[in-house]
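>>> Below is the sequence, then the predicted model.
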Amino acid sequence: MPVSKKARAAARQFLDPDDEIRYIFPADLMRMSPRPSVLIVVTRKAVKVLSTGRWSRTAPKSLEAEYPRQTRLGPVNTHMGNTFKLGGFTYEVDEEYVAVLNAADLDRAGDLPPDPLPDL
């Protein structure tokens, strides 16, 4: 299920005014933590990890970490669940968001080939 408009609107308050959400998906921290659920928000400028607390996966409460936009999220390890590492932590994502994570990695500046027909 896509992340709701309400969750996107709540996540925008953690962005710079001139920034925009490119990709967003929920994830769970794989170790015991008082804040196990997060929203991973990929913008034009950064990759942000927003804590959603223990009881919600979609209502961001605080900015936990921020990484440069060039930060790679994948590869996703599908051997024991769908996990990936970011900033020294291991996160798990639902299978439906693996494609979103992979698209965010491909969309990093410079990773996509130039448009072969820019004038169309």
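Great, that's in hand. Numbering: from 1, shown residues only.

>>> Could you use CA atoms for every contact and neighbour count after this?
Will do.

>>> I'd like the distance from the helix or strand hosting Ala7 to the chain centre, please.
Element membership for Ala7 (DSSP states H and E) is helix 5-12. How far helix 5-12 lies from its chain's middle: 13 Å, per C-alpha atoms, centre = their mean, to the nearest Å.

>>> Would you mind pulling the contact partners of that helix?
With contact meaning C-alpha atoms under 8 Å, 6 or more residues apart in numbering, helix 5-12 is reached by 20-21, 24, 41, 50, 58-60.

>>> Equivalent analysis for stretch 81-99, please.
1, 25-31, 73-77.

>>> Presented hereafter is structure B, for comparison with structure A:
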Amino acid sequence: MPVSSAVRDRCRTLLGAREEIRYVFPAVSLGPPGGAGFLVVVTGAGVSVLGTRVLRSDRPVSVHASFPRRTRLGPIRWRPGPRIELGSMTLEFDEEYAAVVAAADAEVFAPETLPPDPLPHL
């Protein structure tokens, strides 16, 4: 299930209105800082890991890390759930967001494999 427009708006407010958000998905850190909630936000310019409030994964409060857009999110490792390594962090996320991770990587590294956006106005 995609994150709501309200969550996207909160991310946009934290990142600045100039950033076009392409993909967003919630994740939990398995390494330092262990058990912390994050939103991974992919924009046209970069990849940001936003820290969220405790017990409120829909409320970003800080930019924890930033990476250039050419940063590969995958490969996804499955043990037991989907995980990625981003910088020094290991992030776990719900299986439903695996397609988001794959699409974010494909957009940069294999754009010819992406289908046309069915909802370009969102």
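Okay, I see it. Just so we're clear, the structure is a prediction, and the values are computed from it rather than from any experiment.

>>> Any chance you could compute the TM-score here?
Superposed pair, TM-score by TM-score structural alignment, normalised by the length of the first structure: 0.86. Supporting alignment: 113 aligned residues with a C-alpha RMSD of 1.9 Å.

>>> just to revisit the earlier point, mind reading off the mean deviation between the helix holding Ala7 of the first structure and the second structure?
Mean deviation of helix 5-12 of the first structure relative to the second structure after superposition (mean C-alpha distance after the TM-score superposition for the first structure): 0.5 Å.

>>> Grab the nearest non-local neighbour of the residue nearest the centre of the second structure.
Centre of the second structure computed as the mean C-alpha position; nearest residue by C-alpha atoms, centre = their mean is Val40, 2.5 Å away. Leaving aside its sequence neighbours, Val40 of the second structure sits nearest to Val49 (C-alpha to C-alpha, 6 or more residues apart in numbering; 4.7 Å).

>>> What helices and strands are in contact with the lengthiest strand in the second structure?
Assignment by DSSP state E gives strand 56-68 as the longest strand of the second structure. If contacts are counted by 3 or more C-alpha pairs under 8 Å, 6 or more residues apart in numbering; DSSP states H and E, strand 56-68 of the second structure sits against helix 5-15, strand 37-43, strand 46-53.

>>> winner for burial among these?
Among these, ranked by average contacts under mean count of other C-alpha atoms under 10 Å, first place goes to strand 37-43 (a mean of 25).

>>> That one vs the first structure - mean distance after superposition?
Mean for strand 37-43 of the second structure is 0.3 Å (mean C-alpha distance after the TM-score superposition for the first structure).

>>> what's the angle from that strand to strand 56-68?
Counting by axes from the mean of the first three to the mean of the last three C-alpha atoms, to 10 degrees, strand 37-43 of the second structure lies at 50 degrees to strand 56-68.

>>> Which of the helices or strands spans Pro75 of the second structure?
Counting by DSSP H and E, Pro75 of the second structure is found in no helix or strand.

>>> so who does it touch?
Pro75 of the second structure neighbours (C-alpha under 8 Å, 6+ apart): Ile84.

>>> Quick check: the gap between it and Gly87 of the second structure.
Distance of Pro75 of the second structure to Gly87 of the second structure, computed by C-alpha to C-alpha, to the nearest Å: 13 Å.
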